[in-house]
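[1] sequence and predicted model, in that order:
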Amino acid sequence: MNPGELADLAALGPDFTWGVATAAFQIEGSPTADGKGPSIWDTFTHQRDRHGRTPVKDGSTADVATDSYRRYAEDIALVKALGFGAYRFSLSWPRIMPAGIRPVNRRGLDHYARVVDACLEAGVEPWVTLFHWDLPQALEDRGGWTARDTVHRYCDYVTVVAEALGDRVDHWMLFNEPLNIVISGHVTGAMAPGRRSLPAYFAALHHVNLATGLGSRALRAADPDATVGTTHYLSPPIGSGPGPLARVAERAADAVLNRAFLEPLLGLGYPWRESPLLLGVRPFIRDGDTTDAVADLDFLGVQYYTRLRAPFLPIPGLWTVPRFGGAEHGHELTSLGWEIIPEGLGLALDAVHAYGAFRRIVVTEGGASFPEQLVSGRVHDHRRIDYYARHLAQVAAARARGVPVDGYFAWSLLDNFEWAEGLTPRFGLVHVDFETQARTIKDSGYWFAEQLGGSAHP
């Protein structure tokens, strides 16, 4: 290993949580099984424009994905074999409430009870994400996250799930990456529901923040012993130009990309001064919202893959849409063109810790997609091993300087359906043949297993 890599995972200590993550829509398939209703991602991935083109880059859908709705026991056995003590997975709201509201679909809820039980039987701790982007289409038809009523429907969904599973689930995450829900789903249209509207962005931003605060209290009311968290994509945004004007753009981008999601949860409101763009949220704020948006959290999940770059525009607060990729200093790129910048994770952890408000921080996602092939039963993904070793070195360094980060979840257990990118990118520690659904542990999976005491061996 190079000096900037962590070769010995045990260096992070015996109290460190090692986990691996997935998301329901990306792995489950079975889009109508057992009474499931459609989600916005079912709708989005089946859209065609007048030229017959789909919004998914490779034209695939998640109708089968990794077939994990039926193969969940096999997948949990892989988590155990790789040596991970925790499995982060999400619940599909439209499986549990097909219309987004009561009545509850008992068959869908019972499925997740079986998944939780399988984790516990395997000695793997379930970490449950309540919302990982797959909003019931029926709620989208009524305005989705642009409608204030969705906040209340979300809180009711949280209550239903916590009452059903709270006796067996300790760790909960309210949302996965609101940044992508709000910006990719409501400004760029690159992700479901595919909206392209600034008013939609402002409404969704505020309503997701409000749902996080109110949802945290609904969860605690239903499960007083819950360990409650939420996750955010956090990154040092970098402007594309030199000089003081670029610094202005960076501060505005930081306000929109990071602070607009974190600070309302802490009772600090929106950072209007750094980004006048955010003044557009004001019409959606009602009396009491500043208090209601404050989240009662035990931990914050930090998610980081690469820095976000916000190209400069000369009017503070107005900037082009943030984007991944575009190496400026010779950084290595993933197969999606994302820069590999491990130090960005350290900067993100420091930025969160600087608030002095989060007593526990967990890296709830990190990983990379690379071109790779299954040859003679093996996938030699040494670049992924290097990626994890370098990022985990940043976690170790952050712990050494007092940041209370005590867990890391690799993304992902399996190659899966990577949202608008489709089935082409491969992030998994386990290779999936999408034709046969055969699972093959990659060298990166064996690397974790060797150090974490897993039973998997080449």
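    Nice, thanks for sending it over.
[2] from now on I want contacts and neighbour counts done on CA atoms only, so please keep to that.
    Fine.
[3] can you give me the helices in the stretch 101-250 of the chain?
    106-122, 137-140, 149-165, 178-179, 185-186, 198-222, 244-254 (DSSP state H, counting those that start in this stretch).
[4] report the buried residues of the longest one.
    By neighbour count on 16 or more other C-alpha atoms under 10 Å, the buried set for helix 198-222 is 198-220, 222.
[5] list the helices and strands it packs on?
    Secondary-structure packing of helix 198-222 (3 or more C-alpha pairs under 8 Å, 6 or more residues apart in numbering; DSSP states H and E): helix 149-165, helix 185-186, strand 227-233, helix 289-292.
[6] remind me what the third one packs against, helices and strands.
    It refers to strand 227-233. By 3+ C-alpha pairs under 8 Å, 6+ apart, strand 227-233 packs against strand 171-173, helix 178-179, helix 198-222, strand 299-303.
[7] any chance of those in TSV, plus distance to Tyr233?
    Formatted as TSV, the helices and strands packed on strand 227-233 follow (distance: least, C-alpha to C-alpha, whole Å):
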stretch	distance to Tyr233
strand 171-173	14
helix 178-179	7
helix 198-222	14
strand 299-303	5
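[8] roughly how far does Pro404 sit from Asp298?
    Computed with C-alpha to C-alpha, to the nearest Å, the distance linking Pro404 and Asp298 is 12 Å.
[9] look at these two and report which has more neighbours.
    Taking other C-alpha atoms under 10 Å, Pro404 and Asp298 do not tie; Pro404 has more neighbours (19 against 16).
[10] for Ala397, see how far away that one is.
    Taking C-alpha to C-alpha, one finds Pro404 at 11 Å from Ala397.
[11] can you check Thr227 too?
    Separation of Thr227 from Ala397 (C-alpha to C-alpha): 26 Å.
[12] how about Gly422, what does it touch?
    Contacts of Gly422 were listed using C-alpha atoms under 8 Å, 6 or more residues apart in numbering, and they are Val56, Lys57, Asp58, Gly59, Ser60, Thr61, Ala62.
[13] which stretches in the stretch 301-450 of the chain count as helices?
    343-353, 382-400, 443-452.
[14] before we move on, back to that, farthest pair in the contacts of Gly422?
    Largest separation among the contacts of Gly422 by C-alpha to C-alpha: Lys57 and Ala62, giving 12.9 Å.
[15] who has more neighbours out of those two?
    Neighbours per residue (other C-alpha under 10 Å) separate Lys57 from Ala62, with Ala62 holding more: 24 against 13.
[16] can you tell me the helix or strand for the more buried one?
    Assessed by DSSP states H and E, Ala62 sits outside every helix and strand.
[17] reformat the helices of the stretch 101-250 of the chain as TSV; add distance to Leu349.
    Output for the helices of the stretch 101-250 of the chain, formatted as TSV (distance: least, C-alpha to C-alpha, whole Å):
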stretch	distance to Leu349
helix 106-122	29
helix 137-140	34
helix 149-165	28
helix 178-179	17
helix 185-186	26
helix 198-222	21
helix 244-254	14
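[18] another structure for you, compare them:
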Amino acid sequence: MSFPSDFIWGAATASYQIEGSVRADGRKPSIWDVFSATPGKTFNSDSGEIACDHYNRWKDDIALMKELGLQSYRFSLAWPRIIPDGRGKINPAGLDFYSRLVDGLLEAGIRPWATLYHWDLPYDLHRQGGWINPAISDAFAEYALAVAEVLGDRVTDWMTFNEPQCILGLGYEAGVHAPGLKAPVQDLMYGLHNHLVAHGKAVDALRSVGGGVFNIGYVPTAQSFIPVNDSPEEVEAAKNAFFSYKPRHGYMWSMAMYTDPVFFGTYPEDFISQMGSHLPPNWEKDLPGIGGKTDFCGINLYSGFRVKKTETGIEPVPVPSGREQTAIKWYVEPETLRWAPRFLSERYGKPVIITENGLSLSDWVHVDGKVHDPARIDFTTRYLRELEKAIGDGANIAGYFHWSLMDNFEWAEGYRERFGLIHVDLQTQKRTIKDSGYWYKSVIESNGKILHD
């Protein structure tokens, strides 16, 4: 049991979380600029206005990536830098930034993986209805085309969306992320469908530039359903529940309602039976344009919960008192990386890439000038060992991106959560590679063999 010889090792970030320079070179506000400036919406009124100043320090950050031995780097593009109004005039300065970044990565021997949308919607598009307005799918396709025409000669690995469950579930249903709405179910289902249509159109736009050379993926998120034991009956029950439409936290927190349309070109029957009446009129005609055109399934995974089979399905196993937690109070469940990737691989028959996995800790620079984070090393060791088991079970797992490259703006949680392999002093912008960063370098160099030393 080991990682394939061509396994992809990397780390990930997102534009609004690290770039700063929110008014530089023609960039206009995103929904997160406006949301963060609204009192009470983020911890300590933190925002991405400066963040990690990556927009100005990208060369230094690439040097750190090289020191970490990264093979690949997943980053997102800021739509309001590239088309500030959301549609219409392209801003050359915004594209130039990403062009320089890509060139720098390639010069350092690091493979760029670009995500088109990691939540920073141009605010002007939000004022026109955002994801609830069907016109957004054409806007997104135009944006994808503008990016591909400039970067597509050097970037071949693309992701359309990051965590649609959070885009809609946190931003449009719960209202705790930008744009801060608590929309009715009709609007939520319109938003879901418009988002999926946008994915399909963006894939077409990318293909028009890169054809089959481009490797295009889609990145949902989930809590893993972990079977209480490895018996075939328990595993099958957990797998069925993982893809069923029985949201626990709201209408938008499910898996197959997003991934079945992308990979099969159909909505799941249980979703349609419950929510089909709320979808836009004639939604069926859009399905061929959504499905069957995506090369890999990304998945962002941090935690999960154990379930056991019952006569009618599954039920959660109670969490024992004192269960290990990260600083953000997510349970430590290493088998998260065994079961969810395996289930996705079996259902869709596509390569699965762990596009985010990591943890928040209370990290600081110690008196010796270093950042000692043994818990991150232990956590990641345990999770990657379980990912190896998924590969041993026969799952097609193609890569792993640690979240995150550096400490950054954790959305509504502001800067109180530190997920990075690199510590960032937000007052001075000094970067310090943590012990876990040097350890991860040895994981990459050994292709995971040191996980068992």
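    Nice, I can see it. As the structure is a computational prediction, the values presented were derived from the model and not from experiment.
[19] returning to that earlier point: okay, the helices of the stretch 301-450 of structure 1 in a markdown table with mean neighbour count and distance to Trp172 of structure 1 next?
    As requested, the helices of the stretch 301-450 of structure 1 are exported to a markdown table (neighbours: other C-alpha atoms under 10 Å; distance: least, C-alpha to C-alpha, whole Å):
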| stretch | mean neighbour count | distance to Trp172 of structure 1 |
| --- | --- | --- |
| helix 343-353 | 20 | 19 |
| helix 382-400 | 20 | 22 |
| helix 443-452 | 20 | 24 |
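[20] among the helices and strands packed on strand 227-233 of structure 1, which comes closest to Thr231 of structure 1?
    Relative to Thr231 of structure 1, the nearest member of these by C-alpha to C-alpha is strand 299-303, separated by 4.1 Å.
[21] the closest one against structure 2, how far on average?
    By mean C-alpha distance after the TM-score superposition for structure 1, the fitted strand 299-303 of structure 1 averages 1.1 Å away from its aligned residues in structure 2.
[22] quick check: angle from that strand to strand 227-233?
    Strand 299-303 of structure 1 and strand 227-233 are oriented at 30 degrees to each other (axes from the mean of the first three to the mean of the last three C-alpha atoms, to 10 degrees).
[23] against structure 2, where does strand 299-303 of structure 1 fall?
    Mapped onto structure 2 using TM-score structural alignment, strand 299-303 of structure 1 covers residues 296-300.
[24] and if you look at stretch 422-430 of structure 1?
    Aligned by TM-score structural alignment, stretch 422-430 of structure 1 falls on residues 414-422 of structure 2.
[25] distance across the matching stretch, terminal residue to terminal residue?
    17 Å.
[26] now it: how far from the chain's centre is it?
    Averaging C-alpha positions (C-alpha atoms, centre = their mean, to the nearest Å) puts stretch 414-422 of structure 2 16 Å from its chain's average.
[27] equivalent analysis for stretch 125-145 of structure 1, please.
    Stretch 125-145 of structure 1 sits 13 Å away from the centroid of its parent chain (C-alpha atoms, centre = their mean).
[28] in it, what's buried?
    Neighbour-count burial for stretch 125-145 of structure 1 flags 125-140, 144-145 (criterion: 16+ other C-alpha under 10 Å).
[29] cool, stretch 274-285 of structure 2 as well?
    Neighbour-count burial for stretch 274-285 of structure 2 flags Leu279, Pro280 (criterion: 16+ other C-alpha under 10 Å).
[30] what's the offset of it from the middle of its chain?
    27 Å.
[31] compute the first-to-last residue distance for that stretch.
    20 Å.
[32] also stretch 286-305 of structure 1?
    End-to-end distance (C-alpha to C-alpha), stretch 286-305 of structure 1: 35 Å.
[33] now do the same for the counterpart of Ala73 of structure 1 in structure 2: helix, strand or coil?
    By TM-score structural alignment, Ala73 of structure 1 lines up with Lys59 in structure 2. Under the three-state scheme (DSSP: H, G, I helix; E, B strand; the rest coil), Lys59 of structure 2 adopts helix.
[34] Lys59 of structure 2: neighbour count?
    Applying other C-alpha under 10 Å, we find 15 residues neighbouring Lys59 of structure 2.
[35] also the one 3 residues further on?
    The local packing of Ile62 of structure 2 (other C-alpha under 10 Å) involves 21 other residues.
[36] give me the mean deviation of the helix or strand encompassing it from structure 1.
    Using DSSP H and E, Ile62 of structure 2 maps to helix 54-68. Here helix 54-68 of structure 2, set against structure 1 after superposition, deviates by a mean of 0.8 Å using mean C-alpha distance after the TM-score superposition for structure 1.
[37] what stretch of structure 1 does whichever helix or strand comes after that helix fall on?
    For helix 54-68 of structure 2, the succeeding helix or strand toward the C-terminus, using DSSP H and E, is strand 72-76. Under TM-score structural alignment, strand 72-76 of structure 2 corresponds to residues 86-90 of structure 1.
[38] which ones are touching the alignment partner in structure 2 of Val124 of structure 1?
    Aligning on TM-score structural alignment places Val124 of structure 1 opposite Ile110 in structure 2. Counting by C-alpha under 8 Å, 6+ apart, Ile110 of structure 2 touches Lys66, Leu70, Gln71, Ser72, Tyr73.
[39] now the strands for the stretch 301-450 of structure 1?
    Here the stretch 301-450 of structure 1 has its strands, by DSSP state E, counting those that start in this stretch, at 361-365, 405-411, 430-432, 439-441.
[40] quick check: which of these is nearest to Asp67 of structure 1?
    Taking C-alpha to C-alpha, strand 430-432 is the member of the strands of the stretch 301-450 of structure 1 nearest to Asp67 of structure 1, at 10.4 Å.
[41] with structure 2 superposed, average distance for that closest one?
    Aligned to structure 2 and superposed, strand 430-432 of structure 1 gives a mean residue distance of 0.4 Å (mean C-alpha distance after the TM-score superposition for structure 1).
[42] once you drop chain neighbours, what's closest to Arg107 of structure 1?
    Spatially, and ignoring its direct neighbours in sequence, Arg107 of structure 1 is nearest to Asp34 (5.9 Å; C-alpha to C-alpha, 6 or more residues apart in numbering).
[43] quick one: residues contacting the aligned partner of the one you found in structure 2.
    Aligning on TM-score structural alignment places Asp34 of structure 1 opposite Asp25 in structure 2. With contact set as C-alpha under 8 Å, 6+ apart, Asp25 of structure 2 has these partners: Arg81, Ala93, Gly94.
[44] top of the residues you listed by neighbour count?
    Arg81 (28 neighbours).
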